[in-house]
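Chemist: the sequence isn't on hand, but the structure is:
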């Protein structure tokens, strides 16, 4: 069974999507539609912008979404997913790819998500840190012992967990985790504490937008970040997406469940190959590749 996986924030690069735009009239049509929906020329920034411009939240998230979704669209009949999953932002790409959301609604939600997260980041100093080489339970227990807000946010692969919360609490957690034997516990260059209680204002704002959006029955199950299980009920998909911003990304558990449910090949759709690397660390025997137009 083919599992298609969609990357999240951090996968962007200058020039992303330009080959699709130049080679495919269908891709060009979707990119131009995106410029119109967003109200600015995101293609100019994607194709010729600097790394700094691409890092702006209002650009990064739509750019990665567009690269992934438009690539899936131009693959045509060769794109036949039997299961999909996306890492954080990538879940919205996955939901367009399997027919739950229209292209227009997906892009609108991604844009609202990015702006809501940016606003939440400005409320209080917050950050994230990568913790390498410790059991998940040790990281979880240590975070629970720290004064202030700090939680496990991204279960990326065994031995790699990202924590998230108030800057001071994350710094204290890093020191405590290093003392407990972490190979590394380093702050990440991010704008705020994603997938933590610090994103509650963004969750509320995005939930209202999700509530007002039409969700259709998917063509195949989506393994959602919040549950790490196969979901096909549109109402359930909607509910899980609403709480995703303040809940952890259970990527390790999602991939393990996909394999248990019969996934034999993982195909990454979008910029970069980060997810392929994570899948290999979760299961060395897994077959991985990039979707190519």
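Modeler: The structure has been received and is ready for your questions. Quick caveat, the model's predicted, so the values are computed rather than measured.
Chemist: could you use CA atoms for every contact and neighbour count after this?
Modeler: Will do.
Chemist: let's verify residue 154: helix, strand, or coil?
Modeler: Under DSSP: H, G, I helix; E, B strand; the rest coil, the three-state class of residue 154 is strand.
Chemist: with residue 201 instead?
Modeler: Taking three-state DSSP, the label given to residue 201 is helix.
Chemist: ok, it - contacts?
Modeler: Applying C-alpha atoms under 8 Å, 6 or more residues apart in numbering, we find residue 201 in contact with 116, 120.
Chemist: how far away is it from residue 254?
Modeler: 26 Å (C-alpha to C-alpha, to the nearest Å).
Chemist: cool, residue 107 as well?
Modeler: 24 Å.
Chemist: swap in residue 142?
Modeler: 24 Å.
Chemist: comparing these two, which residue is more hemmed in?
Modeler: More crowded of residue 142 and residue 254, by other C-alpha atoms under 10 Å: residue 254, with 25 against 19.
Chemist: check contacts around that one.
Modeler: Contacts of residue 254 (C-alpha under 8 Å, 6+ apart): 85, 223, 224, 225, 227, 228, 229.
Chemist: and the fourth one, that one's in a helix?
Modeler: So that's residue 225. No - read with three-state DSSP, residue 225 is coil and lies in no helix.
Chemist: surely it touches residue 251?
Modeler: Yes - in this structure, residue 225 is within contact of residue 251 by C-alpha atoms under 8 Å, at 6.4 Å.
Chemist: which residues are common contacts for the two?
Modeler: In contact with both residue 225 and residue 251: residue 87, using C-alpha under 8 Å, 6+ apart.
Chemist: here's the one I want to compare it with:
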């Protein structure tokens, strides 16, 4: 079975999407529509902006979403997903790709998500750290023992778990995890503690926007971050998406579930190759590649 996977924040690069725009009139149409919906020229920043400009959350999230979703649309008949999943922000790209959300509603939610997260980050300073080379349960137990807010946030692949929370608590956890044998425990250059209780104000704001948005039945199962299992009901998808910002991204578990359910070919749709790299660490025997336009 063909599985399509969609990247999240961190996959952006300068000049992203320009090749799509230049090669496809359909892509041009969608990019121009996006500029109208967002109320600023995101294409200028994507195609010609600096890495610094692209790093702004209000730009990064819509930019990655647009690159992914427009690439899927331009692939046309070649794009036939039998299962989909997206890493964090990528889940919204996946939901447009499998017909749950319209392009316009998906982009509007991504923009609201980015602004709500930015606001939550500014309200309470917080951070994330990558922990390499330890079993998940050791990381989870250590986080539970630390005073303050620090939780397992992204289960990226075996031996790579991202923790998230208050700055002091995350720093303390990094120190203890290094003592327990982590190869590395390094703070990440992010604006805040995504996928932790620190995102509660953003979750509330986004939940209201999700509630007001129409969700259709999917054309194929989506393996959601929150459940790491196949979800095929529009109502359930909506409910899970509402709690995604404060819940961990169960990426390793999602990919394993997709393979167990018959996923044999995984195609990353969007900028970069982050998810292909994680695929190789989760299960090297499964084919993973990136979607691209025919010349």
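Modeler: Arrived safely, thanks for sending. Here the structure is a predicted model, which is why all the values come from computation and not from measurement.
Chemist: structure 2: helices as residue ranges?
Modeler: Assigned by DSSP state H, the helices in structure 2 fall at 18-23, 25-38, 42-48, 51-54, 57-75, 90-97, 103-123, 136-145, 167-179, 200-211, 234-243, 251-260, 274-282.
Chemist: can you list the residues that contact the fifth one?
Modeler: Contacts to helix 57-75 of structure 2, defined as C-alpha under 8 Å, 6+ apart, come from residues 6-9, 11-12, 16-17, 20, 24, 26-27, 30-31, 34, 42, 46, 53-54, 79, 89-90, 92-94, 96-97, 103, 107, 110-111, 114-115, 118, 269-271, 291-293.
Chemist: ok, the third one next?
Modeler: For helix 42-48 of structure 2, the surrounding residues in contact (C-alpha under 8 Å, 6+ apart) are 14-18, 31-32, 34-35, 53-54, 59, 63.
Chemist: quick one, what contacts residue 230 of structure 1?
Modeler: Neighbours of residue 230 of structure 1 in contact, by C-alpha under 8 Å, 6+ apart: 221, 222, 223, 224, 258.
Chemist: tell me, how many residues neighbour the residue lying closest to it once chain neighbours are set aside?
Modeler: In space, and not counting its chain neighbours, residue 230 of structure 1 is closest to residue 223: 4.6 Å by C-alpha to C-alpha, 6 or more residues apart in numbering. Neighbourhood size, residue 223 of structure 1 [other C-alpha under 10 Å]: 28.
Chemist: for residue 85 of structure 1, see how far away residue 223 of structure 1 is.
Modeler: In terms of C-alpha to C-alpha, residue 223 of structure 1 sits 5 Å off from residue 85 of structure 1.
Chemist: residue 177 of structure 1 contacts residue 144, doesn't it?
Modeler: No - counting by C-alpha under 8 Å, residue 177 of structure 1 stays clear of residue 144, with 12.0 Å between them.
Chemist: excluding chain neighbours, what is closest to residue 107 of structure 1?
Modeler: residue 62 (6.6 Å).
Chemist: and the residue nearest to residue 18 of structure 2 when sequence neighbours are not counted, how many neighbours?
Modeler: In this structure, residue 18 of structure 2 finds its nearest non-sequential neighbour in residue 47, 5.4 Å apart by C-alpha to C-alpha, 6+ apart. Counted with other C-alpha under 10 Å, the neighbours of residue 47 of structure 2 add up to 17.
Chemist: residue in structure 1 matching residue 47 of structure 2?
Modeler: Under the alignment (TM-score structural alignment), residue 47 of structure 2 maps onto residue 47 of structure 1.
Chemist: ok so, going back, between residue 177 and residue 144 of structure 1, which one's more packed in?
Modeler: Shown here are residue 177 of structure 1 and residue 144; by other C-alpha under 10 Å, residue 177 has more neighbours (22 against 15).
Chemist: how near is the aligned partner of residue 267 of structure 2 in structure 1 to residue 63 of structure 1?
Modeler: In structure 1, the residue equivalent to residue 267 of structure 2 is residue 267, according to TM-score structural alignment. According to C-alpha to C-alpha, residue 267 of structure 1 stands 19 Å off from residue 63 of structure 1.
Chemist: repeat for residue 188 of structure 1
Modeler: 21 Å.
Chemist: these two: who's more crowded?
Modeler: Using other C-alpha under 10 Å as the criterion, residue 188 of structure 1 and residue 63 rank with residue 63 on top: 29 against 14.
Chemist: still on that earlier bit, wait, the match of residue 267 of structure 2 touches residue 292, no?
Modeler: No - using C-alpha under 8 Å, residue 267 of structure 1 is not in contact with residue 292; the gap is 9.6 Å.
Chemist: who has more neighbours out of the two?
Modeler: Between residue 267 of structure 1 and residue 292, residue 267 has the larger neighbour count (other C-alpha under 10 Å), namely 21 against 12.
Chemist: nearest residue to residue 31 of structure 1 in space, ignoring adjacent ones along the chain?
Modeler: residue 43 is the one closest to residue 31 of structure 1 (C-alpha to C-alpha, 6+ apart), at 6.8 Å.
Chemist: could you check how far that neighbour is from residue 19 of structure 1?
Modeler: Taking C-alpha to C-alpha, one finds residue 43 of structure 1 at 12 Å from residue 19 of structure 1.
Chemist: who has more neighbours, these two?
Modeler: More crowded of residue 43 of structure 1 and residue 19, by other C-alpha under 10 Å: residue 43, with 22 against 12.
Chemist: how close does the more buried one get to residue 20 of structure 1?
Modeler: For residue 43 of structure 1, the distance to residue 20 of structure 1 - C-alpha to C-alpha - is 11 Å.
Chemist: and what of residue 3 of structure 1?
Modeler: 22 Å.
Chemist: and for residue 238 of structure 1?
Modeler: Distance from residue 238 of structure 1 to residue 20 of structure 1, by C-alpha to C-alpha: 30 Å.
Chemist: and residue 147 of structure 1, what's its match in structure 2?
Modeler: So residue 147 of structure 1 corresponds to residue 147, using TM-score structural alignment.
Chemist: nearest residue to that match in space, ignoring adjacent ones along the chain?
Modeler: Residue 147 of structure 2 sits nearest to residue 169 (C-alpha to C-alpha, 6+ apart), 6.5 Å away.
Chemist: swap in residue 92 of structure 2?
Modeler: Closest to residue 92 of structure 2 by C-alpha to C-alpha, 6+ apart is residue 106, at 6.3 Å.
Chemist: surely the one you found and residue 93 touch.
Modeler: Yes - judged on C-alpha under 8 Å, residue 106 of structure 2 makes contact with residue 93 at a distance of 7.3 Å.
Chemist: more crowded one of these two?
Modeler: When neighbours are counted by other C-alpha under 10 Å, residue 93 comes out ahead of the other of residue 106 of structure 2 and residue 93, with 34 against 23.
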